[in-house]
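Student: Requesting a structural model of the entry that follows:
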Amino acid sequence: MCGIVGAIAQRNVVPVLVEGLKRLEYRGYDSAGVAVHTGSAITRVRRVGRVAEMENAAAEINLTGQLGIGHTRWATHGGVTEYNAHPHVSHGQIAVVHNGIIENHDEQRERLKQLGYVFESQTDTEVIAHLVHHYYKNGGLDLVEAVRVASRELSGAYAIAVIALDQPDVMACARKGCPLLVGLGEGENFIASDVSAIISSTRKVIFLEEGDIAEVRREGVKLTDQQGQPIERKIHFSDVSLASLELGPYSHFMQKEIHEQPKALADTIEQVLHDGFLPALFGAGASEILSQIDGVQILACGTSYYAGLTARYWLEAIAGIPCSVEVASEYRYRDAVARPNTLIVTISQSGETLDTMEALKYAKSLGHKWALSICNVKESAIPRASDLVIYTRAGAEIGVASTKAFTTQLIALFALTCTLAKLRGKLTAARETEYLDALRQLPGSVQHALNLEPQIRVWAERFAGKDHALFLGRGVHYPIALEGALKLKEITYIHAEAYPAGELKHGPLALVDENMPVVVIAPNDALLEKVKSNIQEVRARGGEMFVFADLDSHFSESEAVHVIRTPRHVGVLSPVVHAIPVQLLAYHSALMRGTDVDKPRNLAKSVTVE
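Tutor: Okay, the predicted model is just below:
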């Protein structure tokens, strides 16, 4: 959530800040602002709404400068107002942008009020501005030292960038719990919460670690720890392409990313097909670790959690290994009983999801020996904190509602399943060949599912006027029903719930009437006849059915039973194929309701706060 960008250069940095903020819009926000050192003052421009509104306001005053910071805010403390928008300024001399949450802000606010500071906002961030100013002006410290001392007194999670009026040649940054990176240029340098914000200026980046303090100048960057000791961090060359950050011929990023899935899946599958189901897929030392585990504990949030639920069916049925799946934000706050030889598997598109990161730390504190991460962003925080990692190759995902990240996560989880099955003697050579062939054919099956878009668009016309919907699935397809309901909720604002189809008669059937559309995931598997019985229960109560069935399933359409047939049943990988139509249904329903498909209200792409 929220986004940070900053720059120091010999050129006007305002266009850099504005472009960076536009590229961070996908993360979710409700206001935007910049603070620029103009030579004689720190000039701040903030607006509620889109970055374009702030950009126009900056252009009206011809804002220019060679040092500046910018921010997109997603409201946590205080409402969506210009007063609460970042950057926050103290006495016109210190400007701060901040991602995260300061947990002891009330305590610090009272202390600073007693020191004479006046607060203009309800945010926790303004505390940082005044605290840095206090040490900068009253403590006789330079900007970097003032930030270092102030950050020691902050509890919670934060990524901070600070500039000072009388130090126009430096920007100070601090990181704890929230992502922040430094971009290295020639005679100019940058900071950002996401590499996409600065990719048009540089591909050389340094990812800050916990407790790092960065002193960013035009001529170079100096990193120190909380005690002021010099530290070194590896320089990375980002492979994010500008093309992946542009819409191209598509109307929305969600549409683009849905249609990119055949390629994203093929790219992710490629690493598996090259060597087969080998531990090396997961990094050095994987063979020794995976050979010792006696269970799997998956920790994730949102869509990634549903990927984990799908994997549980695979892991227990194929690998014969016990698996539990928990919402990361719940796991970290309960008294869990650890089994040290259980492998912790975290799933996060961004690799920076705060709840998942904290759940991983908690699992380690309980005594779990090993952790494996499934992630789409290289060198992000969760992979760095894990023993093993497999990167999905989805490419940049901009739309808030996850699509290609979800399906590529399923591939990574399937590869883990088959690797564990092979190590445990549960995967015969014939079955391994069968699964590898299924993976090879999967992108084609997904493309066939995408070709159903015109039919799904017709269904969306019926959904657009509804206020509620039910999604049903059984077995390994129940998580796909959950994912379908989530997608519809996220971008259409239609209230949708998902249930195992067998649970209908235990309560949800009371909701069914002619105004409640019911979506059914009905592949041609061992549970098909059970699903057909559940459909009859709905029909008997006057419900209208929308059935996603396989080509070789035998369903008869009627006035109230609508059927769209996906490709022939693809076996164990069927959940991947059936994820496509529920994504398309949500997308087209949202279009017809006129909602913001890529930036749904109240949501953010990267959730880095509790």
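Student: going forward, measure contacts between C-alpha atoms and count neighbours the same way
Tutor: Will do.
Student: For stretch 174-182, which outside residues touch it?
Tutor: Residues external to stretch 174-182 that are found in contact with it (C-alpha atoms under 8 Å, 6 or more residues apart in numbering): 99-100, 147-148, 151, 156-161, 189-195, 205-214, 352, 354, 380-381, 608.
Student: Assign a three-state SS to Ala161, would you?
Tutor: strand (DSSP: H, G, I helix; E, B strand; the rest coil).
Student: Please name the residues that touch it.
Tutor: Ala161 sits next to 4, 6, 69, 96-98, 171-174 when contact means C-alpha under 8 Å, 6+ apart.
Student: nearest to Met592, of those?
Tutor: Ile4 (33.1 Å; C-alpha to C-alpha).
Student: follow-up on the earlier one: most neighbours among the contacts of Ala161, which one?
Tutor: By neighbour count, taken as other C-alpha atoms under 10 Å, the most surrounded of the contacts of Ala161 turns out to be Gly6 (35 neighbours).
Student: OK, contacts around that one?
Tutor: Under the contact definition (C-alpha under 8 Å, 6+ apart), the residues listed for Gly6 are 17, 67-70, 161, 190-192.
Student: Now, those that are in helices?
Tutor: Leu17 (DSSP state H).
Student: Same list, the contacts of Gly6, but as a markdown table with distance to Leu141 please.
Tutor: Putting the contacts of Gly6 into a markdown table (distance: C-alpha to C-alpha, whole Å) gives the following:
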| residue | distance to Leu141 |
| --- | --- |
| Leu17 | 28 |
| Leu67 | 20 |
| Gly68 | 21 |
| Ile69 | 21 |
| Gly70 | 24 |
| Ala161 | 17 |
| Phe190 | 23 |
| Ile191 | 23 |
| Ala192 | 25 |
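Student: List only buried entries from the contacts of Gly6.
Tutor: 17, 67-70, 161, 190-192 (16 or more other C-alpha atoms under 10 Å).
Student: Tell me the one among those residues nearest to Leu410.
Tutor: If you rank the buried ones among the contacts of Gly6 by distance to Leu410 using C-alpha to C-alpha, Ala192 comes first, at 29.8 Å.
Student: how about the contacts of Ala161 in CSV, adding distance to Met592 and secondary structure?
Tutor: As requested, the contacts of Ala161 are exported to CSV (distance: C-alpha to C-alpha, whole Å; DSSP: H, G, I helix; E, B strand; the rest coil):
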residue, distance to Met592, secondary structure
Ile4, 33, strand
Gly6, 38, strand
Ile69, 38, strand
Val96, 41, strand
Val97, 37, strand
His98, 36, strand
Met171, 46, strand
Ala172, 46, strand
Cys173, 44, strand
Ala174, 44, strand
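Student: Now show me the structure for the sequence below, then we'll compare the two:
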Amino acid sequence: MYPHMCGVRVENRFKKKGFGGGRSTPDRDLNLDLPVIGSLVYCEGSALDDAATEAGIFAYLNYLTPKSRREILELLVNGLKRLEYRGYDSAGVALDTPDGKGIAIVRKSGKVKALEDEILSKEEDLQFDQSTDCHVGIAHTRWATHGVPSEINSHPQRSDVDHSFVVVHNGIVTNYKDVKVFLQKKGYSFESDTDTEIIAKLIHHLYNKHPTYSFRELVEQVIQQLEGAFALAFKSKHFPGECVTTRRGSPLLVGIKAKTRLATDHVPILYSKDHRPHGRGEIPILARSDSTAEFQPLENAEVEYFFASDASAVIEHTNRVIFLEDDDVAAVKDGMLSIHRLRRSLDDSHSREIITLKMEIQQIMKGETADTLMALRYCKNRGALIVGITNTVGSSICRESHCGVHINAGPEIGVASTKAYTSQFISMVMFALVMSEDRISLQTRRNEILDGLHHLDEQIREVLKLDDEVSKLAKDLYQHKSLLIMGRGYNFATCMEGALKVKELTYMHSEGLMSGELKHGPLALVDKAMPVIMIVTRDPVYVKCMNALQQVTAREGRPIVICEKGDTETQSFASKTLEVPHTVDCLQGILTVIPMQLLSYHIAVLKGCNVDCPRNLAKSVTVE
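Tutor: A predicted model of the protein is given here:
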């Protein structure tokens, strides 16, 4: 059903010659002395799979599972490659030093390939062939929000020159300036421009002040001081073999791989201090054999944990995952996973389900948008029925909607979405058909649309034959600085989509305009030097679109018109035309958008732009 994943090559360059692969109120008992700043933000439901930044987190912990350092590095780098589609400008990894007493950090600005080469150059220092039974490695692809893309601003960020604590971060800490001032007063100096560095230094400050606290307790105290959206993964030389992760408003999941069968499919939630269900007092630290956690591999059993921003980096290793929720703190110690929360609310689940993903990697590559998710939650909180139309099983919209449609379009690694757009368009038309099937008065209209859907595939093939014409048109347009795209009715959405594709892929300014609004401003831009594309089809707004077309030609404009085959009247007003087959009006946008997508592609190629990964863009948009 799904095509093979294209656009991603995960090469094994790690063989013998390589390396194998608020108002934030501090806890009164802690006396943190931190300033009271803003208010904590709690997002209900699952991840803003995109309310933080477009970066990617991947961490790996092996317990009683012998792995060479070569294999660990291979696994970390390949995990980052699986997250490349999210968008990034630098990358880095952190792992134990060969003697096991410290942490080695390798960071590089640019692509994961550049990081891979940098790691290869350190083969002797990192001792690739050394084996270890218990190890934690963390990796990250960064999308710059605070500080320019550079090695010093890349993650993992460190607490000090001794790398006592290192952290990778997906998100934005909105109160980082206040925390930074606080830490500077405590004597800390900063080497980067990132908001992430304050997290590493804050946990170091807390460790120095409270050396008896567990790694997990330190992380809990840190996140109480942070505002914004984030996902975090921590590693420390003071807590070897331990990894602590947490999230608020940014996605994070835990993958579990064990040779023994998992005891149950749930991990219970543990609450800290006053918010624990069983009253006050210290949380008992249980041995593996005494653990009350649902995930209980047998004593001395091999287990591996994978922490990632989304399932694309985990699915090739295991299909057993836990999707963390806001303010969850997941900690692994002595090979045992526990999930903690600072506070308990009435609607809290008592456990986190271990989900079995019944999908392959090509189904998982996804892009999600923070504003869409915020709108979803706004409506859901007010009792609306949420229907999701998604291309990714397990995405935030898929998990948070009440029901929905999986469009099965397959993976789309390129940032600029094409087939997902088309598939969602058709899905919404089909949804409307289902909703209207009991309306006798609409049967004629429904039959027209159904007939149009039956012929759509052959009509799309016919439109694709315009590729040579579109390529010639691209040669006339690619040196222009701006492009206007006009339409009306159903085709206005096509204009917006076409303009977006031109902007994304070619870096050329373009605007999608409602042709009925020409006299409100856009007409002032029209002259013989301004390229104008107009979409004019024989639909209910045809006459109005023709009026707009004639206004453009009257101002010496030379419009390029996308019209229906044989429409000689429309062609008489155009300098050039691209003819598409006729179909029912509500499906015409499927056919008229294809020339715009092809045009964007050809202009981008002529300008030497990266079609799959345009500059400064990301597939997962996690910044609100």
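Student: Need the buried ones from the contacts of stretch 174-182 of the first structure selected in ChimeraX.
Tutor: This is how ChimeraX selects the buried members of the contacts of stretch 174-182 of the first structure, with burial counted by 16+ other C-alpha under 10 Å:
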select :99,100,147,148,151,156,157,158,159,160,161,189,190,191,192,193,194,195,205,206,207,208,209,210,211,212,213,214,352,354,380,381,608
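Student: show me what contacts Leu95 of the second structure?
Tutor: For Leu95 of the second structure, the contacting residues are 103-105, 135-138, taking C-alpha under 8 Å, 6+ apart as the criterion.
Student: Among those, which pair sits farthest apart?
Tutor: For the contacts of Leu95 of the second structure, with distances taken as C-alpha to C-alpha, the pair at the greatest spread is Ile105 and His135 (14.5 Å).
Student: and these two? which has more neighbours close in?
Tutor: Taking other C-alpha under 10 Å, Ile105 of the second structure and His135 do not tie; His135 has more neighbours (24 against 19).
Student: Where does Ser338 of the second structure fall, secondary structure wise?
Tutor: When elements are defined using DSSP states H and E, Ser338 of the second structure is found to belong to strand 336-341.
Student: sorry, back to before: out of the contacts of Ala161 of the first structure, flag the one nearest to Ile398 of the first structure.
Tutor: When these are ranked by distance to Ile398 of the first structure (C-alpha to C-alpha), Ile4 comes first, at 16.1 Å.
Student: Could I get the full set of helices for the stretch 501-624 of the second structure?
Tutor: Taking DSSP state H, counting those that start in this stretch to define them, one finds helices in the stretch 501-624 of the second structure at 542-554, 568-571, 588-606.
Student: mean shift between the second one and the first structure?
Tutor: The one in question is helix 568-571 of the second structure. For helix 568-571 of the second structure, the mean distance to aligned residues of the first structure following superposition is 5.0 Å (mean C-alpha distance after the TM-score superposition for the first structure).
Student: helices or strands up against that helix?
Tutor: When contacts are defined as 3 or more C-alpha pairs under 8 Å, 6 or more residues apart in numbering; DSSP states H and E, helix 568-571 of the second structure packs onto strand 560-564.
Student: Let's see that with 6 Å instead.
Tutor: Packing contacts for helix 568-571 of the second structure, counted by 3 or more C-alpha pairs under 6 Å, 6 or more residues apart in numbering; DSSP states H and E, involve no helix or strand.
Student: Quick check: buried residues in that helix?
Tutor: By neighbour count, and taking 16+ other C-alpha under 10 Å as the criterion, the buried residues in helix 568-571 of the second structure are 570-571.
Student: roughly how far apart are Arg233 of the first structure and Asp225 of the first structure?
Tutor: In this view, Arg233 of the first structure and Asp225 of the first structure are 11 Å apart by C-alpha to C-alpha, to the nearest Å.
Student: who's more crowded, the two?
Tutor: Residue environment comparison for Arg233 of the first structure versus Asp225 gives the larger neighbour count to Asp225, 17 against 12, counting by other C-alpha under 10 Å.
Student: Was I right to think the more buried one contacts Asp212?
Tutor: Yes: taking contact to mean C-alpha atoms under 6 Å, the distance of 4.9 Å between Asp225 of the first structure and Asp212 places them in contact.
Student: Show me what Glu227 of the second structure aligns to in the first structure.
Tutor: When the first structure is aligned by TM-score structural alignment, Glu227 of the second structure is paired with Ser155.
Student: Spit out the contact partners of its match.
Tutor: Contacts here follow C-alpha atoms under 6 Å, 6 or more residues apart in numbering; on that basis Ser155 of the first structure touches 102-104.
Student: picking up where we left off before, so for Ile364 of the second structure, which of the helices of the stretch 501-624 of the second structure sits nearest?
Tutor: helix 588-606 (23.6 Å).
Student: starting at the chain centroid, how far to that closest one?
Tutor: 25 Å (C-alpha atoms, centre = their mean, to the nearest Å).
Student: The first structure: matching residues for that helix?
Tutor: With the alignment judged by TM-score structural alignment, the segment of the first structure matched to helix 588-606 of the second structure spans residues 574-592.
Student: do stretch 186-193 of the second structure as well
Tutor: Here stretch 186-193 of the second structure aligns to the first structure at residues 115-122, judged by TM-score structural alignment.
Student: what sits up against that stretch?
Tutor: Applying C-alpha under 6 Å, 6+ apart, the external contacts of stretch 115-122 of the first structure come out as 78, 83-84.
Student: Tell me, how many residues neighbour the closest residue to Val147 of the first structure other than its chain neighbours?
Tutor: Setting aside the residues directly before and after it, Val147 of the first structure is nearest to Val132 in space (C-alpha to C-alpha, 6 or more residues apart in numbering), at 5.7 Å. For Val132 of the first structure, the tally of surrounding residues (other C-alpha under 10 Å) stands at 28.
Student: What's the match for Val132 of the first structure in the second structure?
Tutor: Residue mapping for Val132 of the first structure onto the second structure gives Ile203, with TM-score structural alignment as the criterion.
Student: and what of Ser380 of the first structure?
Tutor: Ser380 of the first structure maps onto Ser395 in the second structure when the alignment is built from TM-score structural alignment.
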